[in-house]
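# have a look; sequence and predicted model below, questions after that.
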Amino acid sequence: MSTQPEVLEELEEKYRLYLGIPRHLIPWFPTIDPEKCVGCKECLKFCHDNVYAFNEETKKVYVAHPWHCQVYCQSCTHACNKDAITFPDRREVKARIRELREKYPLA
């Protein structure tokens, strides 16, 4: 996953910023454990932000658009009955956002 500035340009406008912070700097997105994923696609159907895609070769879901994930949203975890989806520690992400707020204050 790239965190380079060009990532920001590739993102649709609604996904570019979170509280004035470039979204690609905030490490909040799901991780799928391929050992637990059974390819049921429930997370893919559930997520309205197009975070997931299905790999026809592996028959598994993967995180295709991590920066589309809404910061602090974990709703898709409820759609996965195999507990294959995890998220970063909220406290660590909050601390990172606090650091970034100093660099990117709201106008």
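Nice, thanks for sending it over.
# all contacts plus neighbour counts: C-alpha atoms, from now on.
Will do.
# distance of the closest residue to residue 106 other than its chain neighbours from residue 99?
Of all residues not flanking residue 106 in the chain, residue 20 sits nearest, at 5.7 Å (CA to CA, 6 or more residues apart in numbering). Per CA to CA, to the nearest Å, residue 20 is found 13 Å from residue 99.
# compare neighbour counts for those two and give me the winner.
For residue 20 versus residue 99, neighbours defined as other CA atoms under 10 Å are more numerous around residue 20 (14 against 11).
# where's that one relative to residue 11, distance?
For residue 20 relative to residue 11 (CA to CA), the value is 15 Å.
# and here's the other structure:
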Amino acid sequence: MIEDSELKDKFAEWMGIDRKKIDWNSTVDPEKCAGCALCVIGCGRNVFEYDFENEITVVENPYQCKVGCTTCGTYCPTGAISFPKEEYVRKLIEKHGLTEWAREKIFGK
């Protein structure tokens, strides 16, 4: 199993951008959370932890959330997990020239 410190190092950047400068992460509405823990188990980036006292999921490592990923929100049975609008990611891609950056990585151009 990967240690938290390894994950923090591994996910410190997203496409060359300091992850802490990107305002993208999941939010859990405690009123809607049913405490099923699907998100805790399903997230390979260790974003969530389970709060046993309150029997809900909490966001523990927001900067480990993959920019643009909404998988946990998709399978949350109560709709308790939300994200910034997708347009935020599109603007980020445009602002930082990430389309060109990706082409250079893939095609060397």
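Perfect, I can see it now. These numbers come from a predicted model, not from an experiment.
# ok, for the residue most central in space within the first structure, nearest residue in space, not its chain neighbours?
In the first structure, the centroid-proximal residue (CA atoms, centre = their mean) is residue 29; its distance is 2.5 Å. Once flanking residues are discounted, residue 29 of the first structure sits nearest to residue 66: 5.3 Å by CA to CA, 6+ apart.
# from residue 13 of the second structure, how far off is the residue mapped onto that neighbour from the second structure?
Aligned counterpart of residue 66 of the first structure in the second structure: residue 62 (TM-score structural alignment). Counting by CA to CA, the separation of residue 62 of the second structure from residue 13 of the second structure is 13 Å.
# what does residue 81 of the second structure give?
Taking CA to CA, one finds residue 81 of the second structure at 23 Å from residue 13 of the second structure.
# how about residue 84 of the second structure?
19 Å.
# looking at these two, which is more packed in?
residue 13 (17 against 14).
# what residue of the first structure matches up with that one?
For residue 13 of the second structure, the residue aligned by TM-score structural alignment is residue 17.
# about what we covered before: the match of residue 66 of the first structure and residue 28 touch, don't they?
No: using CA atoms under 8 Å, residue 62 of the second structure is not in contact with residue 28; the gap is 11.1 Å.
# tell me who's in contact with residue 64 of the second structure.
Contacts were defined as CA atoms under 8 Å, 6 or more residues apart in numbering; by that measure residue 64 of the second structure touches 7, 8, 11, 12, 45, 46, 47.
# counterpart of the fifth one in the first structure?
In the superposition onto the first structure, residue 45 of the second structure corresponds to residue 49 when matched by TM-score structural alignment.
# quick check: its match vs residue 41 of the first structure, distance?
Residue 49 of the first structure is 14 Å from residue 41 of the first structure, where distance means CA to CA.
# which of those two has more residues huddled nearby?
Applying other CA under 10 Å to residue 49 of the first structure and residue 41 shows that residue 41 carries more neighbours, namely 18 against 14.
# I figured the more buried one was touching residue 59, is that so?
No: counting by CA under 8 Å, residue 59 is not a contact partner of residue 41 of the first structure; they are 9.5 Å apart.
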